[in-house]
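> Attaching a predicted model along with its sequence, questions to come.
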Amino acid sequence: MKISLRHLSYFRALCQHGHFGHAADAANVSQPALSVKIQELEDILQAPLIDRTTRPFRPTPYGNRILDRANRILADVQALEDSAQLRRGVEGPFALGVIPTVAPYLLPAAIPLIQSRLPQLDLQIREGTTDELLDELDQGKLDACVIATEVQSDKLQQTDLFADRFLLAIQAKQADALGLKDCQIALSDIAPLKLLLLSEGHCLRDQAKSFCQYATQETLNQIGASSLQTLAGLAAAGYGATLIPEIAFQDTEFKGPLAVLRIAPPEPERNISFVTKIHMEKTMDSVELERIFAEAGALKTKETREKLAARTSV
């Protein structure tokens, strides 16, 4: 016979009340049933747990040690049961993965909204590449992730949040020398430029390569950078050009002599989406969280577009 939670809960009740009858009432069982379980627990551990020579009954010294462990075990079980009652995505812990080309720009706008509208949610952020996040989502280490590529899996639910257009960042002097003008830049104009890309594993690198289908291997400069800030800094220094998403515009617009220019329609863009496992729909309510990220993203892109439009109207 093995120790069960019932053994531990009955033993705790007896220690609390010091009386078999009162403990049985508290545990909502008959006194004989409780007595049997206490005797079984002592038989399993091969030691007396209750000093039956005193009134009220008290645990023996060894029984006190067992009581401490029983209290910890029963508290953990209660916490586990309580967590199952939480509305996942609304309250309690929620592990969210976000790709590096989104996290630094979207999270500062979204976090205040989350704190205001979902005050009981304990959001735990994990930043990583798309492949890393999807792998952790599959392993159950993440509840959801925010990415910028389309997934092809019947196990995943993907909800579009907002569209994030791409802008060309290049040193202002180089833009003037090449005749690159705002809203008049075709993708074929970008192809001859030395295009700075993020390191392997970043989806933005692959998206930039696909947009510039005319580029050659010689003009695609794979410097191994892991952040857009690094690429923007290199572009400002005249080392090459890069594509940056709208949500990153405010972090790059004052970076020295950098020109951030809009590409002619149809402007290339990426779709930012919220991804969860399909089978989690019944146990997780992420609708409000998705709505917040969509709202924050729409606000960021709207601010950028208004700034860019105002710049050309001056």
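Great, that's in hand.
> alpha carbons only for contacts and neighbour counts from here, please
OK.
> Run through the neighbouring helices and strands of the helix or strand Arg262 falls within.
Take DSSP states H and E as the rule and Arg262 turns out to sit in strand 258-262. With contacts taken as 3 or more C-alpha pairs under 8 Å, 6 or more residues apart in numbering; DSSP states H and E, strand 258-262 sits against strand 156-171, helix 172-178, helix 228-236.
> Use this one as the comparison:
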Amino acid sequence: MRPTLRQMEYVVTVHQLGSFGLAAEMLHVSQPSLSNQIAAVETDLGVRLFERGRSGAQATARGLEFVTRARRILSEVAALRATMLSDLPFGGRLRLGVLPSIGPYLLPQAMKALHDDQPDLRVIVREENTLSLDEGVRNGRFDAIISTPEDHPNTFQYPLFVEPLWVAVAPNHPLADRGRVTAPDLAGQRLLTLDTGHRLARIVYGLAGASGAMVSDDYEGTSLDSIVLMAATGAGIGILPDLFARRQGVHRTEVRVMPLAMPGADRTISLMLPKDRSATLSRELAAILRGAAGGLGLQVVPLSP
């Protein structure tokens, strides 16, 4: 059946490297052979997959769709082979995606417990934003992700914990001496958050609407550290997740951090897997992550029967 798995691999590699020559070198085939195979796919499907030019090979719109689907197929085949050849969960290799605001604080303890339980399981962790995590779990780049469940429909979900939000303000800000901040305190204030590729930004927009605040339209943070720095300049009130605030923010002298006490000022974090991929370790992994979250003082969501 065409396209063959090998032809799919050729197309995906050319897209990754942006060059027929580099792809042929990586795959240990001649460039004419690789080009002929991709041309055969294009002829067979009646579509053009790449635009070729001096700057290299650029995937067309149909080419990008081919690459996305081919990656998923190749990943499933690799997972099938690994599973058949190994008795370990996830075929012996767990590719785990996680939000950058969660990974550094939750995973060290959790991965130690997982290693104690499955010492031969290799875990590969990547930190990415919400949109990239969703793309990765759908195209097979990740076996599982830790993220906000609203952003990943049609996945198998294990709720882990609820994480409250905090605020960060400059030391001379009128709210700096408060023990906590409430909705009326935010009225008329400018809120600072991450870019819209993160669920946190959408939560902050909701909080702004509920409190009469506004979200800064001239600054979107690329990291929680950058939000802290902007808050320190007096540009607005930074909104931070609990793990970062308690593990990092409270130690920063350039800002004051305190809990945000208002409805909706939290986010749920879940472990998610593709619905069509089951794993014997998933429930155990969720239990380990819940245990790590509980040890950090977070409100753990009970594991359903």
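Okay, I see it. Worth saying up front: this structure is predicted, and the values here are computed from it rather than measured.
> picking up where we left off before, after superposition, how close is the strand holding Arg262 of the first structure to the second structure?
Compared with the second structure after fitting, strand 258-262 of the first structure deviates on average by 1.5 Å (mean C-alpha distance after the TM-score superposition for the first structure).
> Let me know the next secondary structure element after that strand.
strand 269-277.
> and that next one, which stretch of the second structure?
Using TM-score structural alignment, strand 269-277 of the first structure corresponds to residues 266-274 of the second structure.
> With mean neighbour count added, can I get the helices and strands packed on strand 258-262 of the first structure in JSON lines?
Formatted as JSON lines, these follow (neighbours: other C-alpha atoms under 10 Å):
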{"stretch": "strand 156-171", "mean neighbour count": "22"}
{"stretch": "helix 172-178", "mean neighbour count": "14"}
{"stretch": "helix 228-236", "mean neighbour count": "22"}
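> Reformat the ones you listed as a markdown table; add distance to Phe211 of the first structure.
Formatted as a markdown table, those follow (distance: least, C-alpha to C-alpha, whole Å):
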| stretch | distance to Phe211 of the first structure |
| --- | --- |
| strand 156-171 | 10 |
| helix 172-178 | 19 |
| helix 228-236 | 17 |
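> Okay, the closest residue to Gly103 of the second structure other than its chain neighbours and Leu289 of the second structure: tell me how far apart.
Distance criterion C-alpha to C-alpha, 6 or more residues apart in numbering; nearest residue to Gly103 of the second structure, sequence neighbours excluded, is Glu127 at 6.9 Å. For Glu127 of the second structure, the distance to Leu289 of the second structure (C-alpha to C-alpha, to the nearest Å) stands at 16 Å.
> Would you mind telling me which of those two has the busier surroundings?
Neighbours of Glu127 of the second structure and Leu289, each counted by other C-alpha atoms under 10 Å, are more numerous for Leu289; the result is 25 against 18.
> Assess the claim that that one and Pro108 are in contact.
No: using C-alpha atoms under 8 Å, Leu289 of the second structure is not in contact with Pro108; the gap is 10.3 Å.
> what about Leu8 of the first structure, which SS state?
Under DSSP: H, G, I helix; E, B strand; the rest coil, Leu8 of the first structure falls in the helix class.
> Provide the count of other residues in contact range of it.
Applying other C-alpha under 10 Å, we find 21 residues neighbouring Leu8 of the first structure.
> Gly188 of the second structure too?
Look at Gly188 of the second structure: counted by other C-alpha under 10 Å, it has 12 neighbours.
> excluding its backbone neighbours, what's nearest it?
Nearest residue to Gly188 of the second structure in three dimensions, chain neighbours excluded: Ala213, at 4.7 Å (C-alpha to C-alpha, 6+ apart).
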